[in-house]
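Novice: Sequence first, predicted coordinates after that:
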Amino acid sequence: MVSALKVRDFRLLWGARAIAGLGTSLLVVAVPAHVYAVTGSALATGVTLAFEYLPSLLLGPFAGVPADRWDRRRLMIATDLLHALAISVALLARTPDTIWLVYAAVLGQGTAGVLFRPAAAAHTPSVVGTGPALTSANSLGAVTTGVVGLSGPPLGGLLFATSGIDGAVAASVTASLLSAAAISRIAKRPRDTAPAEGPAAAAARRVLADIGDGLRHVRRAAVTRALLATNSLYLLANAALTALLVPFAVTHLGGSVQVGYLLSALGLGFLVGAPISRRIVDRFATRPALATGQALVAGAFALLFNSSSLPLALAAAVLLGLPGVTVLVAVQTRMQRATPEGLLGRVSSVFLTAEAAATMIGALAGPAVSELSGLPVALNAACALTLLSALLTLWLLPKGATPGTHPKPSTATRRRS
């Protein structure tokens, strides 16, 4: 079994992404808590959360252009530094009149993240290739994202409780600087020189043309188009189920402490499932592997949310981890293998934008259905929607999408001249 960790540059890139992700997740609890402490307003706190979504929704379609036209290594370093600078602005917000500075800080750090992710996703195949090591890299990335997502918010909340917003921001800034330092040690790779931008109007037209190239590829490539559709539906249902996890644990399992147990069990499932997912993605064709993973996620969620005891719910959460990480790895790996190297940044940004939109819709729709029809109806409807994503995969994804196809990067579509 090929391990991406044997590649020095991947170790640096993986470490940088993990550190940067941890720095961002430290703010998930700390920043809204600071806003509420300063203003005492739930509305102000909600506005903070809305600003976190805006960069992905507004800038997502454009974020892949610099990842394909500029040096990705330098771009990632620049976005790490932008994140550190932007979030530092939150330290100046100490009164209700200055709380707008937090919104500006969140908008700035969100913009940095939107630019960082397509560049990192596109650079991974350049570092490890498109063979089995790519599956290993995406498997490691998926489990790292899960672990960071579980550990970062409570750690940030602890920092806020002990040292206020200063401690959480300082830790996040430090993480960004460490990430930039790690990326700076990655070997430079030759890339085509981007054409001179010229007048602003001409540059804008070229940017729009580049975005159009990425969208046309998604529209014309059957595999990529199918992955985008089925993954968006899957993520929407997953976001709805995640949003309902807290009220379910409180009303059916005993309280908020049980939420922590469920999240820990889910994290354990991801850790156990990561190495197995590599074998599944490389051994089986994408269509049955992805559809089976989505169906198993639907079943595990149904078991979890229809559990009457905590042990059964914990077992379901652990079982959820294996197919959950397999779905993430299968979608990411197949998209990277099906996309020419020169379009990877733009195609990745399309997927990230769709992910942000689906997550936002699901997070709002789940609780809304729960308010209208009750929690059990909302939970089971979201499980059914997850199962529907598996059926959509079987319907849309071509049968020829096999794991052994590792196309060489294309140079013909790297950039418009």
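Specialist: Cool, the structure landed.
Novice: Please count neighbours and contacts with C-alpha atoms only from this point.
Specialist: Noted.
Novice: any idea how far Asp80 is from Leu379?
Specialist: 38 Å (Cα to Cα, to the nearest Å).
Novice: From Phe248, how far out is Leu262?
Specialist: Distance from Leu262 to Phe248, by Cα to Cα: 11 Å.
Novice: number of nearby residues for Leu241?
Specialist: 27 (other Cα atoms under 10 Å).
Novice: My error: substitute Gly164 in the last question.
Specialist: 17.
Novice: After whichever helix or strand it is part of, which helix or strand is next?
Specialist: Assessed by DSSP states H and E, Gly164 sits inside helix 132-184. Per DSSP H and E, the first helix or strand lying C-terminal to helix 132-184 is helix 200-220.
Novice: how about that next one: buried residues?
Specialist: Neighbour-count burial for helix 200-220 flags Arg206, Val207, Asp210, Ile211, Asp213, Gly214, Leu215, His217, Val218 (criterion: 16 or more other Cα atoms under 10 Å).
Novice: returning to that earlier point: just how off-centre is the helix holding Gly164 within its chain?
Specialist: Mean-position distance between helix 132-184 and its chain equals 13 Å (Cα atoms, centre = their mean, to the nearest Å).
Novice: How about stretch 269-280?
Specialist: Put simply, stretch 269-280 sits 18 Å off its chain's centre (Cα atoms, centre = their mean).
Novice: Can you tell me what sits against that stretch?
Specialist: 135-136, 139-140, 142-143, 146, 289, 317-326, 329 (Cα atoms under 8 Å, 6 or more residues apart in numbering).
Novice: try it against this one:
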Amino acid sequence: MKGATFGEVFAVREFRVLFGSFALLIGGDVIKMLALSVLVYARTGSPGLSAAAYMAGWLPFIFGGLFLLSLADRVSPRALMVVGELVRAVTCLLLAYAGLPVWAMLALVLVTGLFSPVFFAARAAMLPEVLPGDAYVLGRSVLNVASASAQIVGLAAGGAVLAFAGASGALAATAGLSVVAAVVLRAGLPFRPARGATGSGAVRETLRVNRRLLADGRVRGLLLAGWLPCVCLAGAEAMVVPYLGGQGQAGVVLAAAAAGMAAGEFAVGRFAAPELRERLSLPLAVLLGVPWVGFALGPGIAWAAVLAATATAGLSYQLGLQRRFVDAAPEEVRGQAFGLQSAGLMTGQAAGAALVGALGEVIGPGPAIAVAGGGGILVALALAGVLRPSPATQPAPR
């Protein structure tokens, strides 16, 4: 199979729209959660509530993924994405100017966030329709690079906006970005009908299709291969701040981790042929865990940054799974399949951070990071049968 090029991917107008709106979404979300955390801390003086505010935007993925994902296949994807941006804009404006008590602010973020996995699923499921074949995998690579870059830019821009306009101004700026993204999506994407027919209630249908997807051995294996190595990665990254004992030094290491992810995604997506990309899934998944084991030796900030960047470059292992996942997921529930993939990843990362965090309380941050890395290696090897494609799943030559 001939590999796609970045030029071919960006030549597709619908992809350019999805790319631009996605970058606005990720950057805006980073600014929103940072501003909300600062606003809650300013009102309460509680570090715990401030941290809870920062995480509140991700927790609903667990419940939305369990009960609402069928909406991704029962509503037009363009409509879902536009509504998602408008909901985010209204939420930010209410947080900024409605004078809500802290409990109501957190409740608002949690309730409106229940539909976030549905909006993400609509975007993810539309991508293989816009970019067929290997262009889809390269498009995913580009979006992953954009995600890492937007997070770094969002944190920097969020800090600047907070210093200039305060938390309320930063939330208002995020609302503005969401409105711009909604206009871009509405004007730039053609109408596409829903994939699935309406039938039973959304909750019942979501539960039914989730059971169907998890009962399919091929889909279940690919889901686990996408989730479990990242659980160990999230646990290791969660210990970086206590390991270094300072937010500033930890920021350097976490920024290096984001840069490593972007570099790995770019290199594997751009320079590895489709067949090679799939064969690399196993060694890259192993790479995701190996460098973290080095934290058992107590490296300083420079070596810690190098190890973190090397490890996260292994996240590009997921590119070798993408084509197979599209082929395995039934087309009529593709939106829910991608939503389940995303919701499980978010849930697993939260669980990994909690588990390794608890371990760090007992044995210390450095050894806990090393254990997380060792766990990542064992998980990758246990999933070798899925990560290493069989000849039957290899792309057909053209």
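Specialist: Alright, I've got the coordinates. Predicted, not measured: the structure shown is a model, and the values here were computed from it.
Novice: Can you pull the TM-score for these?
Specialist: The pair, once superposed, lands on a TM-score of 0.89 when counted by TM-score structural alignment, normalised by the length of structure 2; 390 aligned residues with a Cα RMSD of 2.6 Å.
Novice: burial of the equivalent of Val259 of structure 1 over in structure 2, as a residue count?
Specialist: Alignment note (TM-score structural alignment): Val259 of structure 1 maps to Ala250 of structure 2. Per other Cα under 10 Å, the neighbour tally for Ala250 of structure 2 reads 21.
Novice: Show me what counts as buried in the helix or strand containing Ala250 of structure 2.
Specialist: Per DSSP H and E, Ala250 of structure 2 falls inside helix 247-271. Within helix 247-271 of structure 2, the residues scored as buried using 16+ other Cα under 10 Å are 249-250, 253-266, 268-270.
Novice: which element follows it toward the C-terminus?
Specialist: Next in line after helix 247-271 of structure 2, if elements are assigned by DSSP H and E, sits helix 274-279.
Novice: what about the residue lying closest to the match of Val259 of structure 1 once chain neighbours are set aside, neighbour count?
Specialist: Spatially, and ignoring its direct neighbours in sequence, Ala250 of structure 2 is nearest to Val241 (5.1 Å; Cα to Cα, 6 or more residues apart in numbering). By other Cα under 10 Å, the residues close to Val241 of structure 2 number 17.
Novice: Tell me the spacing between Gly298 of structure 2 and Ala304 of structure 2.
Specialist: Distance, Gly298 of structure 2 to Ala304 of structure 2, by Cα to Cα: 9 Å.
Novice: and the two? which has more neighbours close in?
Specialist: Ala304 (26 against 15).
Novice: Contacts only, for the more buried one.
Specialist: By Cα under 8 Å, 6+ apart, the contact set of Ala304 of structure 2 is Val253, Phe295.
Novice: Show me what it aligns to in structure 1.
Specialist: Aligned counterpart of Ala304 of structure 2 in structure 1: Ala313 (TM-score structural alignment).
Novice: and its match, what helix or strand is that in?
Specialist: Counting by DSSP H and E, the element that carries Ala313 of structure 1 is helix 310-338.
Novice: what's the spacing between that helix and its chain's center?
Specialist: Centre-to-centre, helix 310-338 of structure 1 and its host chain are 14 Å apart (Cα atoms, centre = their mean).
Novice: still on that earlier bit, list the contacts of the match of Val259 of structure 1.
Specialist: Taking Cα under 8 Å, 6+ apart as the test, what Ala250 of structure 2 contacts is Val240, Val241, Leu244.
Novice: counterpart of Pro32 of structure 1 in structure 2?
Specialist: Checking TM-score structural alignment: Pro32 of structure 1 goes with Ser37.
Novice: For that match, which non-adjacent residue is spatially closest?
Specialist: Ser50 (4.7 Å).
Novice: Would you agree the one you found is in contact with Val40?
Specialist: Yes - using Cα atoms under 8 Å, Ser50 of structure 2 is in contact with Val40, at 5.5 Å.
Novice: more crowded one of these two?
Specialist: Neighbour count, other Cα under 10 Å: between Ser50 of structure 2 and Val40, Val40 has more, with 25 against 22.
Novice: which stretches of the stretch 301-417 of structure 1 form helices?
Specialist: 310-338, 344-373, 375-396 (DSSP state H, counting those that start in this stretch).
Novice: which helices and strands sit right next to the shortest one?
Specialist: Helix 375-396 of structure 1 is packed against helix 222-243, helix 286-305, helix 344-373, with contacts defined by 3 or more Cα pairs under 8 Å, 6 or more residues apart in numbering; DSSP states H and E.
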